[in-house]
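**Q** Pasted the sequence and its predicted model underneath.
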Amino acid sequence: MALAALLLCVPAFACLALAMERHQQTLFDAPLSAAATRALRGFGWCGLLVALWLAVSAKGWALGLVWYSGCTSLAAGIVYGLLIMCARRFPAG
């Protein structure tokens, strides 16, 4: 279950990144609708909360919070790297 927390953090951070207008402009050349942005933000936060619950239920509060912190750091780094790669591969304009 702790590994599931890591696998859930990546799409959650991807949703949060896509909820930002800057990344929408980079990837889609136009901002998404307000409803789509709110939905992405909601899915992202819900995914992070479920990942926290999975990590804590699998490893307990002490080690689960440490595991969750590592999962979120790794997932954020993966999403950030993917955003950089997409921006370089598909430049706007």
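**A** Structure's in. What do you need? Numbering: from 1, shown residues only.

**Q** contacts, neighbours, all on C-alpha from now
**A** Will do.

**Q** where does the residue nearest the centre of the chain land in three-state SS?
**A** Geometric centre of the chain, nearest residue: residue 13, 0.7 Å, by Cα atoms, centre = their mean. Classification of residue 13 using DSSP: H, G, I helix; E, B strand; the rest coil returns helix.

**Q** A further structure is provided below for comparison with the first:
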Amino acid sequence: MLLALLLCYGGFTALCLSMDRHHAELLGRKPSTRRRQLMTLAGWLLLALSLWAAVAATGWGLGLVEWCAVLMLSALLLVLLLPYRPRLALSLAGVSLLVSPVALFAQY
């Protein structure tokens, strides 16, 4: 479940960075069209990988329920951090993507 949480948070942050307002707030400039498309694709890919991680860990029955819980938790964390600590939100996304291979090996 930790792997799914890390991937969900990274995915939601990538989707957040694909928006002009959040990208400018976090990185200081507006994203190009190509960067916006890449961030959108990366965000959806990370969310799909998080679904795979949740289902692979506990099966379809419980995996989907855990994935929904992880989706809500990671979105809530991002929504609470963005207005008050935007740099921390961005840093946590980077750390979550760096730690996710470790969580993958720990799962198996």
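**A** That came in fine, so what should we check first? Just so it is clear, the model here is predicted, and its values are computed rather than measured.

**Q** Can you calculate the TM-score here?
**A** Once superposed, chain against chain, the TM-score is 0.83 (TM-score structural alignment, normalised by the length of the first structure); 86 aligned residues with a Cα RMSD of 1.4 Å.

**Q** before we move on, the earlier item: contacts only, for the residue nearest to the centre of the first structure.
**A** Shown in contact with residue 13 of the first structure (Cα atoms under 8 Å, 6 or more residues apart in numbering): 44, 48, 75-76, 79.

**Q** Report the mean deviation for stretch 40-57 of the second structure after fitting onto the first structure.
**A** Superposing on the first structure places stretch 40-57 of the second structure at an average distance of 0.5 Å from its equivalents, by mean Cα distance after the TM-score superposition for the first structure.

**Q** and that stretch, how far out from the chain's middle?
**A** 9 Å (Cα atoms, centre = their mean, to the nearest Å).

**Q** list the buried ones in that stretch?
**A** If you call a residue buried by 16 or more other Cα atoms under 10 Å, then stretch 40-57 of the second structure has these buried ones: 40-47, 49-55, 57.

**Q** which strands and helices sit next to the helix or strand that residue 55 of the second structure is a member of?
**A** Per DSSP states H and E: residue 55 of the second structure is located in helix 33-84. Contacts defined by 3 or more Cα pairs under 8 Å, 6 or more residues apart in numbering; DSSP states H and E place helix 33-84 of the second structure against helix 2-17, helix 86-107.

**Q** Go through these and pick out the most buried.
**A** helix 2-17 (a mean of 26; mean count of other Cα atoms under 10 Å).

**Q** Mean deviation, stretch 69-78 of the first structure versus the second structure?
**A** So stretch 69-78 of the first structure averages 0.6 Å relative to the second structure (mean Cα distance after the TM-score superposition for the first structure).

**Q** Quick one: distance of that stretch to the chain centre.
**A** 9 Å.

**Q** Can you state the residues of the second structure onto which that stretch aligns?
**A** Across the second structure, the stretch matching stretch 69-78 of the first structure (TM-score structural alignment) is residues 68-77.

**Q** Which residues outside the matching stretch are in contact with it?
**A** 1, 4-5, 8-9, 12.
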